[in-house]
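S.K.: sequence unknown, structure follows:
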């Protein structure tokens, strides 16, 4: 039994043995403390602010750049033609005055318009001749002889207008030929052939008019647009 007690008995170190380990333990504790401090600092939120970050108010004001306005467009100066030293300027002679020779006709101006042509009477192959066959106190009988100068038959239209002293038409007829027709337009009497007049022949259109006084000459007489002969 005494032997076992001696085996398990713990020997206490002496002061001489403990003193050399104190600096080592202090250094290890210091290193552990520094590591803890560095870990705590690294885990702090960024809202605390970095000591090296500059405060917003400490930043320099932004630099404003003045943009110049667009200049008003100006027309380019007129280009001056280059003058070649070797080129010579030939003076221009004034135009000689135009002289007209007396007695020589001046040609007409091409832009001058010719006078309008006078309308010609219509050319017709059917003509008429007016005459009075019989005269009474209050009326008269007249005639228009319609003549066809062509070889082929032609229709005819006679237009008669009288002065105001000639009154109403009593009757009309075509002598020796089929009768025509008549209509009135205002104070003009229009007679139209019933059948064409044969070529190279004539037919007499006769009429009986009332009258006041002695006048019996028509103020207008035409056959197919041509004036009658009296």
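M.R.: Noted; the coordinates are in hand. Keep in mind it's a predicted model, so treat the numbers as computed, not measured. Residues are numbered from 1 along each chain as shown.
S.K.: use CA for all of it now, contacts and neighbours both
M.R.: Noted.
S.K.: just to check, residue 173 is in contact with residue 205?
M.R.: Yes - shown here, residue 173 and residue 205 form a contact pair, counting by CA atoms under 8 Å, at 6.1 Å.
S.K.: from residue 30, how far off is residue 40?
M.R.: Plainly put, residue 40 is 15 Å away from residue 30 if you go by CA to CA, to the nearest Å.
S.K.: picking up where we left off before, who's more crowded, residue 173 and residue 205?
M.R.: For residue 173 versus residue 205, neighbours defined as other CA atoms under 10 Å are more numerous around residue 205 (24 against 18).
S.K.: that one belongs to a helix, doesn't it?
M.R.: No - under DSSP: H, G, I helix; E, B strand; the rest coil, residue 205 sits outside any helix and is assigned strand.
S.K.: so what's it up against?
M.R.: Neighbouring residues of residue 205 by CA atoms under 8 Å, 6 or more residues apart in numbering: 143, 144, 145, 146, 172, 173, 174, 175.
S.K.: also residue 18?
M.R.: By CA under 8 Å, 6+ apart, residue 18 has no neighbours at all.
S.K.: does it count as helix, strand or coil?
M.R.: Assignment for residue 18 (three-state DSSP): helix.
S.K.: second structure for comparison follows:
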């Protein structure tokens, strides 16, 4: 009996696992299945939102409703005159009870520009037609610048001398009023046509050829 030896028992440790490869394959398959379930659970927890969910809409602004109660009184300090452009009180320089100065609507700078003088309706031009020993023949040409026929009056003043005669050629003669020496006034017998002219001539003796005064309807003649 002592000479007989027992055969050694096979070990169930790593040597057994190595000798049975199908066990490793089964364990790996189980691990992969477990990991697959874990991944699917995590993916379902992060699923995207459904397509029919619309984006939230913002509320539209509404028209404010005016308050019907009394307006709130301001607690701000009153503004002093001269310190704020919104002050409505009287300036301190204006005494109590005094009236503020009023400005007349017509007050203001007056224009110094004068309107251009309008030419007279009837004007006259004096000239000497002929001179000779002891006297001369003068003329006043009357021009009508208006649009209608006009009567006229000529006044001539000379220093000394004597008026011999007066006449207007080709028309009825007017009226002569002699005042002193060679001074006289001639009133037309007929009107001078619109836009036309007429010549009054006169003969003077012992008088200067330059008159002291010559007017037509009160307007000074030209030419002397």
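M.R.: On my side now, so go ahead. Remember, predicted model here, so these are calculated numbers, not experimental data.
S.K.: could I get the TM-score for this pair?
M.R.: Scored against TM-score structural alignment, normalised by the length of the second structure, the superposed chains reach a TM-score of 0.46; 125 aligned residues with a CA RMSD of 3.9 Å.
S.K.: go ahead and build a PyMOL selection from the buried members of the contacts of residue 205 of the first structure.
M.R.: Selecting just the buried residues from the contacts of residue 205 of the first structure in PyMOL takes one command, with 16 or more other CA atoms under 10 Å as the test:
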select buried, resi 143+144+145+146+172+173+174
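S.K.: can you pick out the most distant pair from the contacts of residue 205 of the first structure?
M.R.: Across the contacts of residue 205 of the first structure, no pair lies farther apart than 146 and 172, at 14.5 Å, counting by CA to CA.
S.K.: of the contacts of residue 205 of the first structure, which is the nearest to residue 221 of the first structure?
M.R.: Nearest to residue 221 of the first structure out of these is residue 144 (CA to CA; 8.8 Å).
S.K.: so that closest one touches residue 133, yeah?
M.R.: No - in this structure residue 144 of the first structure lies outside contact range of residue 133 using CA under 8 Å: 10.2 Å.
S.K.: in JSON lines: the contacts of residue 205 of the first structure, plus distance to residue 36 of the first structure and secondary structure.
M.R.: Listed next are the contacts of residue 205 of the first structure as JSON lines, based on distance: CA to CA, whole Å; DSSP: H, G, I helix; E, B strand; the rest coil:
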{"residue": "143", "distance to residue 36 of the first structure": "156", "secondary structure": "strand"}
{"residue": "144", "distance to residue 36 of the first structure": "153", "secondary structure": "strand"}
{"residue": "145", "distance to residue 36 of the first structure": "154", "secondary structure": "strand"}
{"residue": "146", "distance to residue 36 of the first structure": "151", "secondary structure": "strand"}
{"residue": "172", "distance to residue 36 of the first structure": "153", "secondary structure": "strand"}
{"residue": "173", "distance to residue 36 of the first structure": "154", "secondary structure": "strand"}
{"residue": "174", "distance to residue 36 of the first structure": "154", "secondary structure": "strand"}
{"residue": "175", "distance to residue 36 of the first structure": "158", "secondary structure": "coil"}
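S.K.: now the contacts of residue 205 of the first structure in TSV, with distance to residue 185 of the first structure?
M.R.: Below are the contacts of residue 205 of the first structure laid out as TSV (distance: CA to CA, whole Å):
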residue	distance to residue 185 of the first structure
143	20
144	19
145	22
146	21
172	17
173	19
174	21
175	24
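S.K.: list the contacts for residue 222 of the first structure?
M.R.: Shown in contact with residue 222 of the first structure (CA under 8 Å, 6+ apart): 128, 158, 159, 160, 228.
S.K.: hmm, 10 Å instead?
M.R.: With contact set as CA atoms under 10 Å, 6 or more residues apart in numbering, residue 222 of the first structure has these partners: 127-130, 144, 157-161, 190, 228-229.
S.K.: buried ones in the host helix or strand of it?
M.R.: Per DSSP states H and E: residue 222 of the first structure is located in strand 220-223. Judged by neighbour count (16+ other CA under 10 Å), strand 220-223 of the first structure contains these buried residues: 221, 222, 223.
S.K.: which elements pack onto the helix or strand just after it?
M.R.: For strand 220-223 of the first structure, the succeeding helix or strand toward the C-terminus, using DSSP H and E, is strand 226-227. With contacts taken as 3 or more CA pairs under 10 Å, 6 or more residues apart in numbering; DSSP states H and E, strand 226-227 of the first structure sits against strand 126-135, strand 157-161.
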